[in-house]
Every structure is written in C-alpha cells, then in structure tokens.
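1. below is the structure, and that's it, no one-letter string:
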C-alpha cells in the first residue's frame, strides 16, 4: 500500500509537470498546471463516485475495475465485506442453533436486554408465562411478572439462589426461576416447572408430620408406664429394672426425635413472622447457659457475652430453639473440661449469635453437609450422645425464616464456631438502658 501511495504521488507530480511544460510555449504555465490538476481531480471524483455507487447499490457484486491505489482499495473493501458476510452467516447459524436448542428445551428461556426488556423467548415461556410475541416483545419483564417477590428478586441482582413462585397464568403450576447475568449487563431468565417435585415434597412433609403426630400418643403412653415401673424398681428383679431403664432411655430418645420432626415440619409449612418482636437476648442466653450446665453435669465451662446493644427482632421460641441446639451440640461434642462461649456481637452484615468451643473441631469437608437431616460426622459418637441428627437442620430453617444464614468455622483440634448472622433489617434500635457490653460466666 505504501508503494502505491508513492506511485500515485509521482503520477500527480508528473501530470502537473506535464501540464506546465505544455503551457510553457504559450506562456501559460499556470493554466497548464491547473488543467492537469483538474484532470486528476476529475479522475479521483469519478473513482469516488464508482465507490459510492458500488457500496450503495451493488455491495454483494464484484467491485468496479480500477488500477493503482483505487484498485487496491476496491479489492481490500471487497475482501473485508466478504469476510464480514461469512462471519455474519456463521453468527446467524450459531444464533439459529441456539434458538432451535432453546425451543427444544422444556424449561422457559427469556432473553432480556440491559434495561430488562424482553428480546426473545422460547415456546415453553409462552406456555408457562403466557408471553405473546405480538404484544410482549420489548416489554419490561416486571410488566408481565408482577409478583412482588419476583420484582424484589429481579432488582436485588443476587441470583445465587433460585426463586419459587406460581405461574402467572396457572396457579396450579409451580415454577422455579433462575436469572443469569451475561454480556453487557444483559440477563437470561429461566423458569422450570417443579409442580411434581413440589407436590412430592408436600407429600413428604405431610407424611412426616402425620406419622410424627401419630407416634406421640403411643410414646406418651409407653413413657408413662415406664416411669411408673421405674418408681417400683426396688420391687422388681435387677434384670427387669435394667431393661426398664433402657426402654425409658430409648423412649425419651424417640420422643425427642418426634418433637424435632414436628418442629421441622412446622418450620417448613408455617410462613412465620406472626410472633416477631424485639428479643431480650441476655436473659435467653443466660437461661440456655443454665440448661447447658445441667446437661454437661458441670464438666464444661460456659461464658455469655453481649457486646451488641441492638436487639434482634424475631420469634423468641424459634431463636431459642436454634440457639439451644447449637449450644447443646457443643456440650455433646466438644468434650469434657472445655470452654463454650455464647456471644451476641456485631457483624459486617448486621449482627450475629455466636456459639464457639475449644473442643476437637470438625474436618472442613464435613461442613457443607452439616445442616442436612440426620447427617452425622461420627455416627457412633452421635448415637451415644443422644442427638437426633436434626438440630442443625432446625437451625438452618429457623435462620431462613429470619432472612439469616449460618457460618461455620472449624478445623480438627482447633474447636468450632457456629455463627448465626442476621441482616441489619432484623435489628431494632437499642433501648436507652441497654448496657454497651455484658459478660457472664460460670
């Protein structure tokens, strides 16, 4: 290209010189040069006109014939356009395959632009969400999905967890929404029909609740008779007394299991929030400390620390259940002659209830599964301590109902810290008489 520019420049110089030479015999060198420059300008304008006509009217045809710099320019533009057409065809083919594969999906797929307006969706979205191509294209997603939960979920831009809602066109259909950010702040909304899974889960909950409820009566009867017989132990043979004590222990364990199952069922079914109020955590934590001391029979040391003045807004019964489960777990698994600390403290996201011990600790690979029902780190030791395997599952559901979450820090030999983190929205302003810091211990 540089060589062609030099050639074009020398052509201009030569033509100008030729015009001057031809005008010299007539004493009109300037006129000759002007005529030469005019001819050069006319040539350039003609080529420019040919370029415009080609790009405007015949872009897919061969370029006009030209030599020199203009011929090179036409050739490069033609190759560039040809490459662009090939790229565009590949992109169209790729987009077509994506749309065809999305059409084959049973899940709804809706593509949104950076403003949240709907650009494209598959046929499943029309069936599940009631979208209509003739009317809804270009509409904002919240104009069609107006449920307040979805609007909050969409605007929060925190899409790590899916959202479960009923379909806007069929209340019997349960959908699970998941939003993904991509590109230039664009979003992909996917909705899956989980009606069958939802019904199965509801059947499971009902079954557990019904069976647990039905078990309470026979267990109460057994417990009553066994308690009566225990009071007559001095009148019974030794072997029978030992058997009755073992039956009492197992009956108590079954009652605890049934009570925990019923509590879990209630936490899953009940929406909660009816008994939320600012809580007196100091007295609650002190009561739990005394219960834990009785459970440990004085073999462990306890400390209660209050260094957050704001009060927690929540259900006293549920928060008491969650905190006592964490403390009693520490009593059972930390080991003898250990220190257990209960603390209400500030946190980067709000405030937290913390239960920490300096016991044996937990291997980190167990931590992600600790809140699963009946998951045990050490099955033999857990059975011996009398745990039901539902304590941390109850803690998890209580925290979910309070928009909170559980953080667990532990390593073998370094103790364990369970932290219930509550958002700022769950904190009430401190009372004037509330102390800035309070510490009690045994």
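-> Cool, got the structure. In this text the structure is predicted, and so the values were computed from the model without any measurement.

2. going forward, measure contacts between C-alpha atoms and count neighbours the same way
-> Will do.

3. how near is the residue most central in space within the chain to residue 181?
-> By Cα atoms, centre = their mean, the chain has its centre lying nearest to residue 160, at 1.0 Å. Distance of residue 160 to residue 181, computed by Cα to Cα, to the nearest Å: 11 Å.

4. repeat that for residue 32.
-> For residue 32, the distance to residue 181 - Cα to Cα - is 68 Å.

5. what segments of the stretch 251-400 of the chain are helices?
-> 281-296, 316-334, 379-385, 391-401 (DSSP state H, counting those that start in this stretch).

6. those helices into a markdown table, with extra columns for mean neighbour count?
-> As requested, the helices of the stretch 251-400 of the chain are exported to a markdown table (neighbours: other Cα atoms under 10 Å):
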| stretch | mean neighbour count |
| --- | --- |
| helix 281-296 | 17 |
| helix 316-334 | 20 |
| helix 379-385 | 12 |
| helix 391-401 | 21 |
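
7. ok, second structure coming up, stack it against the first:
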C-alpha cells in the first residue's frame, strides 16, 4: 500500500470517527455510536475483501467490480497488472509457438529431456524416427523407450563430446546419429539425424576399398614373385636391367604393404572385436616389438629403451594391439635421425593403462598434428617415400584404439621430437 493510500484510509477512518462522535454526543450514546461505526466500517471492508476474492477466483479475466476510494484504486491496480502480465504471457507464448513450429518442421528429431532423463517434449520427426507417441510417452524415461545398450551407455556417460551412430529402434535398416547437449539445470537436448544415406555411402567405400585391395593382391603377388625370381638370377641378366628390376621389386613390396594395410583397415572397420578379446600381456609384446625395432634400426644405431612398470594384462585383440604399438615404434625408428633416442613406456594408474613412444627426432609442426590419423595424410611426402611409409599407419592405430575404447594423444614440436601416447580405460584392465 502506498503512502497516498495510507493517508486516504486514515482520513476516511478519522472522518468516520468524527461523525460517530458528533452523533453520539447528540444522542448521549458516544460509546455505542463509536462501536456501531467501527462495526459498519469493518463489515464494509470485509464485503470489499469478499468481492475482491470472488473476482480473482471466479472472474479474473473480466472487468473489476465497481468500488470507491481505496478499493477502487486496488481493483484498478490489480486489473492493470493482470493486463500487463497477460500481454507479457502472450508475447512469450508467441515466441514459444514460433520455436515449436520451426522445430516441428525440422527433418531432424529434437527431444527435450529433464534432469532425471524423462521425456518433456519432442517434435514430429522424433515420432517418425524414434517411434515416440504423444501424449502416452510424455514423462517416460528415454532409456526405457530407446533400449539399445550402446545408447544407454552413451546417454548415461554424461560427457557428450562425440556423437553416436546406431540403428533406429523401429527400423533396423535406418541408421540414426544421436547428439546430446546439456542446458539449463541438468536438462538435455537430444538431436537425432537420419544418416542412412551417409552410412550406406561409407559402407560402399569400405567395400570398394576392401574388394579392390583383395583383387589386386593376387596379381601383385604374381608380379612380385617373378621379380624376385629375376633378381635372384640378376647375374644372368643384362646389367642395364639390374637397377630397373631392383626398383620394380622395391615398389612392388611397397604396394604389397599398402594393400595389406588397406585390408587391415577394412577388417578393423567391419569385424566385431567383442568376440575376439582376451587378456594380452602387453609388457611381453612390447619387449618383442623393441627387438624388431632394433633390427629395423640396423646401422642407424638408435638407442631404444623399454620401461614396463606394470604386468597388468589388457583385454583386447592381441594382433590388433601389436599392429598399433609396432606402428608407433617403427615410425619413431623411421623418422628419428641415426643415433637418436626412442623410449617406450607402459604403465597403469588411477586413470587406466597407458603406452607411450617418445623420440628426439625431427618433430612435427602443430598444423599437422590434428590430421596425422587421416588416411594417406603425409607431413612430408618425399620423406615418406624414402622410408617406405604407406600413410595408413596412424589411421590403423586410431581404429585399433577406438575398438579398444582407447584414445591417442600426440605431442610434438619441430626439432624437439614427438610423443605418441595410447590411453586405455580401467575397464580394459584384467
């Protein structure tokens, strides 16, 4: 109540008391007159309160009842506040309607999930892609409706840096990509895209590479075999063909290595690792890889050291892990100058298991590091040609680590060497 209202109430009450006092003195009943006047004023105030309560409860959208004085100001102020709030709600509702209309028109499914994982709202595309039904599924837990174990694990992990590609829960021929973003006080916004076409194109690419690599393998084996036969009898051949045959044999072996890497990548992308896993003794595997790397070094006399700080076994596919670890060690041998140091380390801590390869070679410029695991990406193509690299080694390492829930971290600086570290989660340790 404002000061003006307070003064008006005091003025009316004082005027009432004055009139009652004068009338009471005239009839010689001052006390009874004052009591009657106050009672009438109280009854009038109660009547206004009842009218006020009835208006707010039963007729809030109608004009306020007629009143005088302070109550007229109260009714009018409340009515003006209601009108302002109504206009504000209309504007907010218009914004919400536009957002919902634009979201409903999207081809991608949009689902709003509260902090407990219950469905709050979704658009029409979510009904088409995920099979959600309104209003029956409202308030249901999202993991009860999308029960794929991969989605449940993805949804409950809490960190949504990557997306998840799995089959649609209502159509096994449709591939969906899930992306989740946190907002507000723990709520989550889930966007689901139909990536069936992209997945089919990617599968066609994989099948093409695998089939071509497989078909080229047989004729290339024949060619390399005949070249080896010819080079074994090089003394009986015209001397001017000797250099050509040796170069042909070298490039043939290079092509064989490339095909083998392509076939390995194709197998990593298409096979299931779950049925092949077993405990792998990493420290013994690294000891063997170190011996092979020392033999590869040959006259370059690299100092290759191994530091195995744990005998814990890693759950995985031994052949794939050997391929990944040997690629990292052999790369260090290829790209470290003669007499350089290469240190291989295996250890376990509270964050999981780790294998690192550190060298003091030429190093890698920062702009190349993020692309090193791409297929056929080469920092220096001429250097790779001299060393016989296929450009697929780190791509193989990346795919092997993905299949083993691992992650590859690369740290390098030009002239200061490089460090490649494989991180595995604790659940992979036996």
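-> That came through, no problem. Predicted model, so just to flag it, every value in this text is computed and none were measured.

8. returning to what we had before: let me have the helices of the stretch 251-400 of structure 1 in JSON lines, extended by distance to residue 138 of structure 1.
-> Putting these into JSON lines (distance: least, Cα to Cα, whole Å) gives the following:
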{"stretch": "helix 281-296", "distance to residue 138 of structure 1": "51"}
{"stretch": "helix 316-334", "distance to residue 138 of structure 1": "46"}
{"stretch": "helix 379-385", "distance to residue 138 of structure 1": "57"}
{"stretch": "helix 391-401", "distance to residue 138 of structure 1": "36"}
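
9. which among those helices is found nearest to residue 344 of structure 1?
-> Residue 344 of structure 1 lies closest to helix 281-296 among those, at 7.9 Å (Cα to Cα).

10. contact partners of that closest one?
-> With contact meaning Cα atoms under 8 Å, 6 or more residues apart in numbering, helix 281-296 of structure 1 is reached by 300-304, 306, 311-312, 320, 323-324, 327-328, 331-332, 342, 344.

11. what's the burial count for residue 365 of structure 2?
-> Neighbour count for residue 365 of structure 2, taken as other Cα atoms under 10 Å: 12.

12. look up how far residue 102 of structure 2 lies from it.
-> For residue 365 of structure 2 relative to residue 102 of structure 2 (Cα to Cα), the value is 45 Å.

13. do the same with residue 24 of structure 2
-> Taking Cα to Cα, one finds residue 24 of structure 2 at 74 Å from residue 102 of structure 2.

14. when these two are compared, which one has more neighbours?
-> Between residue 24 of structure 2 and residue 102, counted using other Cα under 10 Å, the more crowded position is residue 24 (16 against 11).

15. find the nearest non-adjacent residue to the more buried one, please.
-> residue 30 (3.9 Å; Cα to Cα, 6 or more residues apart in numbering).

16. contacts only, for the one you found.
-> So residue 30 of structure 2 contacts 20, 21, 23, 24 (Cα under 8 Å, 6+ apart).

17. residue 393 of structure 1 contacts residue 372, correct?
-> Yes - counting by Cα atoms under 8 Å, residue 372 is a contact partner of residue 393 of structure 1 at 5.8 Å.

18. common neighbours of the two, please.
-> Joint contacts of residue 393 of structure 1 and residue 372 (Cα under 8 Å, 6+ apart) do not exist.

19. do I have it right that residue 4 of structure 1 meets residue 71?
-> No - counting by Cα under 8 Å, residue 4 of structure 1 does not reach residue 71; the two are 10.1 Å apart.

20. residue 180 of structure 2 falls within a helix, correct?
-> No - Residue 180 of structure 2 is assigned strand when assessed by DSSP: H, G, I helix; E, B strand; the rest coil, not a helix.

21. aligned partner of residue 172 of structure 2 in structure 1?
-> Taking TM-score structural alignment, residue 172 of structure 2 has residue 171 as its aligned residue in structure 1.

22. spell out the secondary structure type for that match.
-> Taking three-state DSSP as the rule, one finds residue 171 of structure 1 in the coil state.

23. against residue 145 of structure 1, how distant is it?
-> As judged by Cα to Cα, residue 171 of structure 1 and residue 145 of structure 1 stand 13 Å apart.

24. looking at these two, which is more packed in?
-> Neighbours per residue (other Cα under 10 Å) separate residue 171 of structure 1 from residue 145, with residue 145 holding more: 15 against 9.

25. shouldn't that one be in contact with residue 169?
-> No - using Cα under 8 Å, residue 145 of structure 1 is not in contact with residue 169; the gap is 10.1 Å.

26. need the residues touching each of the two.
-> Contact with both residue 145 of structure 1 and residue 169 is made by no residue, according to Cα under 8 Å, 6+ apart.

27. count the residues that sit near the residue mapped onto residue 127 of structure 1 from structure 2.
-> By TM-score structural alignment, residue 127 of structure 1 lines up with residue 128 in structure 2. Burial of residue 128 of structure 2 is recorded as 14 neighbouring residues (other Cα under 10 Å).

28. again with residue 122 of structure 2
-> Residue 122 of structure 2: 23 neighbours (other Cα under 10 Å).

29. again, but for residue 226 of structure 1
-> With other Cα under 10 Å as criterion, residue 226 of structure 1 counts 19.

30. comparing the helix or strand hosting it with structure 2, how large is the average distance?
-> Assigned by DSSP states H and E, residue 226 of structure 1 belongs to helix 195-230. Its matched residues in structure 2 lie on average 1.3 Å from helix 195-230 of structure 1 after superposition (mean Cα distance after the TM-score superposition for structure 1).

31. now swap in stretch 242-253 of structure 1 and tell me
-> Compared with structure 2 after the fit, stretch 242-253 of structure 1 shows a mean deviation of 1.1 Å (mean Cα distance after the TM-score superposition for structure 1).
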